[in-house]
Structures are given as C-alpha cells and as structure tokens.
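[1] test case, fold it:
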Amino acid sequence: ANSMVQKKGTENLKYIFVASEKWHPGVIGVVASRLSVKYDLPVAMISLKDGVAKASCRSIPGVNIFNILKLVENKLIRFGGHDLAAGFIANQEELPYIESFFEKEIQVHEHPNKQTKTLEIDLELPIETIDKDIIQDIKKLGPFGLENRHPYFLDKGVKIVDTKFFGIENRHFNGFLIKNGKSFPLVAFDLSSKLLKSSKNAVYDIVYYPEKIINRGEEFYQFRLKDLKAQKA
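    Here you go, the predicted model:
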C-alpha cells in the first residue's frame, strides 16, 4: 500500500484512495490508520473480491469522513462509522465515482493537514525543579482528558541522550534528559523526526509533563515529551 502511495507522489497529495485484491478485509483498518498517521491525510483502503469492494476509511481533524460517505450513499451497499473512522461496502464498478466524490469533498476543506498545529504552554518550569510534591499538585487537577487536558510545561537548554527508538518506522523514542548535571528518564511519541540524529551535542527546548509510572510493582517518574525543538548552534 505504501508503494502505491509513493508511486502517486506525495508532494501535493490530498488524500489516499487505494485498492487491491491481495488485501484481507480484516487488516485494512489497521493499515489505513497507519497510512493516515504517516502521511497526515484521509485514507480509504479497499479490499476487492468477486466484484465487491470493502473499505476502511481513516481521516484527520477537519475532514469528516462519515459525512462524505453519507453524501455518496446512493452508490454504497452499506456504510457506517463516525467523523474520523468509517467503512463502506460497494460494487467495485462504483469505485471511480466514489473516489471522484472523495477528492471533490476533501478539496473543500482547504487541506487542514497543512494547518499549523500549536500547543498551549501553561508554565516555563525547569525539569530539575520537579519533585513528588509538584507531581502530586498536578495530579489534583485531574482526571485529564479531552475536556481537561494535562498542563504542559516548557524548559530550555536540555540535552537528550541514550535514545532508543520504537514503534512503526521508529516514530517514538525513549531515553534521558540531561540538565545541570542531572538525568531524567523520558518517553516521546511521534517526535523522532525532530531529533538531530547527526549531533550528539544538540540542545533542545522541550514541552513536557511529568508522570508517575508503575512497572512490576516499582514506582518511578518520567517526563512525557509533547514537542521539542533544537536550539540553533
């Protein structure tokens, strides 16, 4: 699927609409999610068999994939889902029409994937000042979720060392933060691309929050990075 996307060219790609007779319908949802994260685009991944198309669709904020399917429901045998994840079944011969409608509707949304994403920082707080009391105070503000996000803190001039990458395409990493001679464990998701892998002496500004982790009965604290930016040399 990734090869098919690459052949189309990704520079001006606004959506992904791919189909194959080789794909099992039980796994296309997982792959559609991964493609959507990788390219930050709406995705329709379709399994073909005996003239029937079974599709899993994943979207990005700003593009309601369910509403798009609803507008073309006269060409679908069945469909369902919600704004960011949906699916449909249709006759294979209807796919060109469905894709043309898919393209037309996504163009209307002015490509929200290109919008600048921002984080609201609550306080500039050096990581070496974090202790159990501060973490307990933060915990009192919870529980955290969509309606009550976790507070984010800023620190500057931090080194990141001993990194180990994991996840799909090594998008995530863990390691240690070094500041004023002190070391702190960290974990970061979907931020590997922002690391300067060619410079071991790089210094970063980071957005983070501390969290308590219990692993095999042992309690410890780590820093969850939400963003990072390398300082100019």
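
[2] from here on, contacts and neighbour counts on C-alpha atoms
    Fine.

[3] before we move on, which element is the spatially most central residue of the chain in?
    Nearest to the mean C-alpha position of the chain, counting by CA atoms, centre = their mean, stands Val37 at 4.8 Å. Secondary structure from DSSP states H and E places Val37 in helix 28-39.

[4] list the buried residues for that helix?
    Neighbour-count burial for helix 28-39 flags 28-29, 31-37, 39 (criterion: 16 or more other CA atoms under 10 Å).

[5] what's the burial count for the residue lying closest to Gln107 once chain neighbours are set aside?
    Distances taken as CA to CA, 6 or more residues apart in numbering place Lys14 nearest to Gln107, at 7.6 Å, with adjacent residues excluded. Close neighbours of Lys14, defined as other CA atoms under 10 Å, add up to 19.

[6] now for Lys14: which residues touch it?
    Applying CA atoms under 8 Å, 6 or more residues apart in numbering to Lys14 gives the contacts 41-42, 103, 106-107, 111.

[7] what of His109?
    His109 touches 62-63, counting by CA under 8 Å, 6+ apart.

[8] distance of it from Ile89?
    Using CA to CA, to the nearest Å, His109 is found at 25 Å from Ile89.

[9] so His82 makes contact with Ile68?
    No: using CA atoms under 8 Å, His82 is not in contact with Ile68, being 10.5 Å away.

[10] these two - which one has more neighbours?
    Ile68 (19 against 14).

[11] and that one, which of the three is it?
    For Ile68, the secondary-structure state derived from DSSP: H, G, I helix; E, B strand; the rest coil is helix.

[12] how much space between it and Lys114?
    With CA to CA as the criterion, Ile68 and Lys114 are 20 Å apart.

[13] again with Phe220
    38 Å.

[14] what of Leu69?
    Distance from Leu69 to Lys114, by CA to CA: 23 Å.

[15] same deal with Arg34?
    Arg34 is 18 Å from Lys114, by CA to CA.

[16] next: Lys75.
    30 Å.

[17] settle it for me: which of these two has more neighbours?
    Taking other CA under 10 Å, Lys75 and Lys114 do not tie; Lys75 has more neighbours (17 against 10).

[18] for the more buried one, what are its contacts?
    Contacts of Lys75 by CA under 8 Å, 6+ apart are 90, 94, 98.

[19] so the residue nearest to Tyr152 when sequence neighbours are not counted, which of the three states?
    Sequence neighbours aside, Ile121 is the residue nearest to Tyr152 in space, at 5.1 Å (criterion: CA to CA, 6+ apart). Put simply, Ile121 is coil when judged by three-state DSSP.

[20] sequence B follows; please return its structure for comparison with A:
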Amino acid sequence: MQQKRWTLNETGNKETVQQLSAGLGIHPVLSTLLVHRGIQTFDEAKHFFRPMLEHLHDPFLMGGMEQAIGRIDKAIAHNEKILIYGDYDVDGTTSVALVYSFFSKQYNNLEYYIPDRYLEGYGISTKGIDYAAENGFSLIIALDCGIKSVDKVAYANTLGVDFIICDHHLPADELPAAVALLDPKRPGCDYPYKELSGCGIGFKLIQAYTQVHDIPFEEITCYLDLVAISIACDIVHITGENRVLAYFGLQQINNNPCIGVKALMGVAGKSNGYTISDVVFLLGPRINAAGRIDDAKHAVELLIACHEDDANAKGVLINIKNLERKEHDLSITGDALSMIDNDQLLIDRKSTVVYNEGWHKGVIGIVASRLTEKYYRPTIVLTRSNGHVAGSARSVRGFDLYEALCGCSDLLIQFGGHKYAAGLTMKPENVAAFANRFEEVVSATIPPELLIPEIQIEAELELSQVDPKFFRILQQFAPFGPENMSPVFLSKNVYVRGVAGLVGNQHIKMCVDQPGSPFFEAIAFGQAEHLDNINGGKPFDICYSIEENAWRDKRSIQLNIKGIRFNS
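    Model prediction:
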C-alpha cells in the first residue's frame, strides 16, 4: 500500500476560535472546524447549524432572470412549443426532469431532449437544434450546458429558435447570443453564490417563475430531491446556498421522494437514511448508466414518472444498465491494470496514458478515476470512437490537468474540462506522440509531493474529548461534501485494547484508547499490513473520521481510520 503524507491544517485565528467557543458553548476543536469553513461569527454559525429555506437567495439577483421569465411567459401566452434540453449526465438529467416536471403542470406544449453521448457528444448539438427547428420548437431552455455554445446558438438564431441558457460552467471570452444567460459565473452577474449545480440553476428558474405568478413556494420544494442528487453527483461545493438545498433535498429523499427517485432507491437496495455519500455511490451511478450504456432519456423517463408501476419498471431497466456498466468497468480496469503492471516504462512514468480501441467509451472516465486512485498520478484512458480516439482524463489533488492538456493541444482535435477532469479527442496516429508529450509536460511541472496521496487533517484531538455532546454537534456539520468534508482528526500515542483482528483479509477491526480515555471501536480499511505492529503493544498515531456505527439496533461511535503511523 502506498504511504500517504499527513497534512495538519492551521488552527486559524485563535481569538475567533475562542469567541465562537464561548458564544456557542462548544469545544474549541469544533470552533476550529467552523473557522476552517469560513465561519467567523455567531450568526454565521447559526445559519450553518440551522439551515432554513428562507436563507435561499432571491432568484432575480441572477443576471438574465427577468429576460428568461419574460421569454417563457411570452412563449406560454402565444402557445409556442418549448424544448427542455439537458446533458446526459446526472446533473443534466435531473435538471431536465425538474424543469420539465414543473412546467408541464403549468403548460402542455413542451417536450424534452437529451443528446446522444456517442452521436452528439456533450452540450448543445447541431442535431438537437435541427430537431427543434424541424418540429416547430421556437424556444429551447438549455440546462447544465450552453454557456460556451456561441456557434450553436448563432446557428439556432438563423432558424428562428431562441435559447434560454441555464449553466454553471465557466464561460469563454465570448458569450452566446441567447435571449437569456443564467450563469452566476459569467462576467457582470452579481448573484451572491457562484457554485450552484446545473439543476440548482434550473431550480432558481422555477423559483423565479413561482414568485412572478404567485405560486406557493411549497409547490416546488418537492423537487429538492433532484437538486440534492445533482449537487452530490456533480461534486459541487456543499457550502452556502448549495448546503441549504442539499440539507432539505436529503430530507426530501429520505421522507418523501418523487416516485422515480423512490423506485431508484428501491433497486439500489436502501430505502432511507441517505447521506450525500449514499447518493453519490448508490443513486448517481444508476442514473449515469442510462446514458453510458444506452440512452439517458431512460433516466429522465424514470425521474418524471407519475405512476409507481411505470417507475418501478424503468428502475429495473436502469439497474440492468448499471450492472452492464459494472461489467465493462471491471473488465476494462483489469485490462488497464495488467497493461501497466507488465510494462516497466508505464510503471516508471509520472503519468498514465493507456489505449485500447475496443474499450467501451461510456466507462473510460470511471476507469481513469480507478487508475488515478491506484497509481496516484494524472491519468488518461483512451478508446476508439467515430473514427477518432476519445479519452477521459483525471488528475491528482493540486495538479492542473487542463493546463497540462494545453501543452499537448497541437496533437488534439479538441479537449475541454477543468483542473481535475477533462475529455479529449485526437487522431489515431497521434496516440503514441500524445502519450510521450503528456508525460513530458507532467514530469516537467508536477511537484514530487503531489504524486504522494495526502490525508488532510483538520485538528489534533484527545480521545477523551470525544463525548456524546461533541459527536452530536459534529453530526450537525453534515451534509458533507466538497469544501465541507467529513473532518479528519489526529490522535497521537493510542494503544490497541485487547487484540486487533482482520475482517475480509485486508481490513483491521480493533478497539483503541489513550491513557485515561474511554476505548473506541475502530475500523481501518485496506491497512492489514499494520496488524502485527498494532498487536505488538507499542503506541501509534492515527488519523480518522468519527462515525456512528449501527448494528442490530445498537448505535455506537466508531473511528474510521484513514492512516496509521508508528513512531520509530
């Protein structure tokens, strides 16, 4: 197992920590966690610990919202055909399901459109615009895409098709000539929160519509389950407005999900108690599988279903597609691991580029993530697609993958993405040259420490400080996710109580304590190599998150150990 580096965060402003501890009556370590999250005052802490829907921002603070609602009102007044258009991933399909479900209750002259992953690719397509024009649609509401579609929107305008773009990606220098551009990241937009998901932008659109038309806000809270799914699966920040949406969205998922989400939960094998992590690992892959293996329209059909029998049938279909996705995933990952392990040149590199023209394009992004986790270096997985070679790229924390691809741009037909994930296309004859160039760029620019996995530790903690009150307040930091991860703590010189044992041949199950502290049950996944030393009686340091372990109606605090270190 690759050794990891431990990084302990700075405590933060000690005076602010003390003031929060005194004002809130909480342990200084918990106040430190708040400061790490940018929370400085009692009122900010109150908003953090007690999210309220009243904390959501006025949607009309978003640039372009008045124009968007005005154009929708005009379309409805003149009985124009409206096309709800969205991407084929989780964020795109939940966006379409949300906006379509809401407006179909107000108006019946609308349809939705999801581009084909393989024939049309990401974002707004010429085929989609042609479909709209040929079928009499005069307005397209594009969700989770479009902010860079300058040429496509210009083409649509020549056909008399207007666009309202609801996107959350960074725009290019030139903006498309749409009727309305809703994107908090575009220049000149003063919207207070910049990190909404695509589905979150869709929610702000329908929120604005309800305000103008005096529709009770309670009529759209039923869609927060879709918003929470998009937030979780699109890996956006769970801070500010997203945290409020995720908090109430999880409540919707666990207490009163829409029929389609309920069916999805059924085939996932868990009916309640969902966390953000559960959404990411149980619901997200199933929604994504529809577009990866077959057609993402199946995901939208599930999420907008009105009858349980229909939803359950679609849930079973999507689950079958997910099983197919898993088979491709396991097979291709196995091929790629074997390819690397049997080639010393690939083993010795600071990057990974692997290519097989027979691999399924729909899962190469997942495989790239698995290879990055295994070898911990920038990784690209390539396969043949439509006469070209297409690839998915993933990076390690701190390394800008997009910048590295810029250094190889002359060998690429196109590429796009961000710091940690990207997609690319090239000619087949350029694969070998690209692999060598990418390795040159990565080797020249990546600091050695970024090739070592990092455990970010928020604070040092004595085990005696972990009492029920501490844990109860810690749970209120949820929902956890990017920029609000489940805190990892450091405790030094702990001892094993009794004898540690193995679970599943690779996980250590044990009880640990410090002198004078109670003992805690602990699990260390994938760290079996430490077993003999642990049972040798010497003290060791651990970094861990604190969880609740539920087993046969018994609940207890458990330490999920991320790293073990022995002092020589």
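
[21] helix or strand for Trp6 of structure 2, which one?
    strand 5-8.

[22] from the contact counts, what lies against the next helix or strand after that strand?
    Note on strand 5-8 of structure 2: by DSSP H and E, the next helix or strand toward the C-terminus is helix 14-24. Applying 3 or more CA pairs under 8 Å, 6 or more residues apart in numbering; DSSP states H and E, one finds that helix 14-24 of structure 2 contacts helix 28-36, helix 42-49.

[23] picking up where we left off before, tell me the counterpart of the residue nearest to the centre of structure 1 in structure 2.
    Alignment note: Val37 of structure 1 maps to Glu373 in structure 2; criterion TM-score structural alignment.

[24] gap between that match and Ala263 of structure 2?
    31 Å.

[25] just how off-centre is the strand ranked longest in structure 2 within its chain?
    Across structure 2, the longest stretch assigned as strand under DSSP state E is strand 489-503. Averaged C-alpha coordinates place strand 489-503 of structure 2 at 32 Å from its chain's average position (CA atoms, centre = their mean, to the nearest Å).

[26] hmm, who's touching it?
    457-463, 508-515, 519, 528, 531, 534-535, 537-545.

[27] likewise for stretch 325-332 of structure 2?
    289, 292-293, 359-360, 363-364, 366-367.

[28] which bit of structure 1 covers it?
    By TM-score structural alignment, stretch 325-332 of structure 2 lines up with nothing in structure 1.

[29] buried set for that stretch?
    In stretch 325-332 of structure 2, counting by 16+ other CA under 10 Å, buried: 325-326, 328-329, 332.

[30] what residues does stretch 527-537 of structure 2 touch?
    With CA under 8 Å, 6+ apart, stretch 527-537 of structure 2 has contacts from 1, 495-496, 499-502, 505-508, 540, 564.

[31] dump these into JSON lines; add distance to Val150 of structure 2 and neighbour count as well.
    As requested, the contacts of stretch 527-537 of structure 2 are exported to JSON lines (distance: CA to CA, whole Å; neighbours: other CA atoms under 10 Å):
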{"residue": "Met1", "distance to Val150 of structure 2": "47", "neighbour count": "8"}
{"residue": "Tyr495", "distance to Val150 of structure 2": "62", "neighbour count": "20"}
{"residue": "Val496", "distance to Val150 of structure 2": "62", "neighbour count": "22"}
{"residue": "Val499", "distance to Val150 of structure 2": "64", "neighbour count": "14"}
{"residue": "Ala500", "distance to Val150 of structure 2": "61", "neighbour count": "18"}
{"residue": "Gly501", "distance to Val150 of structure 2": "60", "neighbour count": "19"}
{"residue": "Leu502", "distance to Val150 of structure 2": "57", "neighbour count": "16"}
{"residue": "Asn505", "distance to Val150 of structure 2": "55", "neighbour count": "10"}
{"residue": "Gln506", "distance to Val150 of structure 2": "52", "neighbour count": "15"}
{"residue": "His507", "distance to Val150 of structure 2": "52", "neighbour count": "18"}
{"residue": "Ile508", "distance to Val150 of structure 2": "54", "neighbour count": "23"}
{"residue": "Phe540", "distance to Val150 of structure 2": "58", "neighbour count": "18"}
{"residue": "Ile564", "distance to Val150 of structure 2": "52", "neighbour count": "18"}
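
[32] so what's the residue of structure 1 most remote from its centre up against?
    Ranked by distance from the centre of structure 1 (CA atoms, centre = their mean), the top residue is Asp50, with 34.3 Å. Listed by CA under 8 Å, 6+ apart, Asp50 of structure 1 has no contact partners.

[33] against Asp227 of structure 1, how distant is it?
    47 Å.

[34] now do Ile60 of structure 1
    For Ile60 of structure 1, the distance to Asp227 of structure 1 - CA to CA - is 19 Å.

[35] how about Phe176 of structure 1?
    In terms of CA to CA, Phe176 of structure 1 sits 15 Å off from Asp227 of structure 1.

[36] how about Met45 of structure 1?
    Counting by CA to CA - Met45 of structure 1 and Asp227 of structure 1 are separated by 30 Å.

[37] higher neighbour count, those two?
    Met45 (27 against 19).

[38] looking at this, that one is in a helix?
    No: with three-state DSSP as the criterion, Met45 of structure 1 is assigned strand and is not in a helix.

[39] what does Ile557 of structure 2 correspond to in structure 1?
    Match for Ile557 of structure 2 (TM-score structural alignment): Tyr221.

[40] about what we covered before: which of the contacts of Lys14 of structure 1 does structure 2 keep?
    Retained in structure 2 by both residues aligned by TM-score structural alignment, their matches' CA atoms under 8 Å are the following of these: 41-42, 103, 106-107.

[41] list only those of these flagged as buried.
    41-42, 103, 106.

[42] of those residues, which is the nearest to Asp131 of structure 1?
    Leu41 (40.1 Å; CA to CA).
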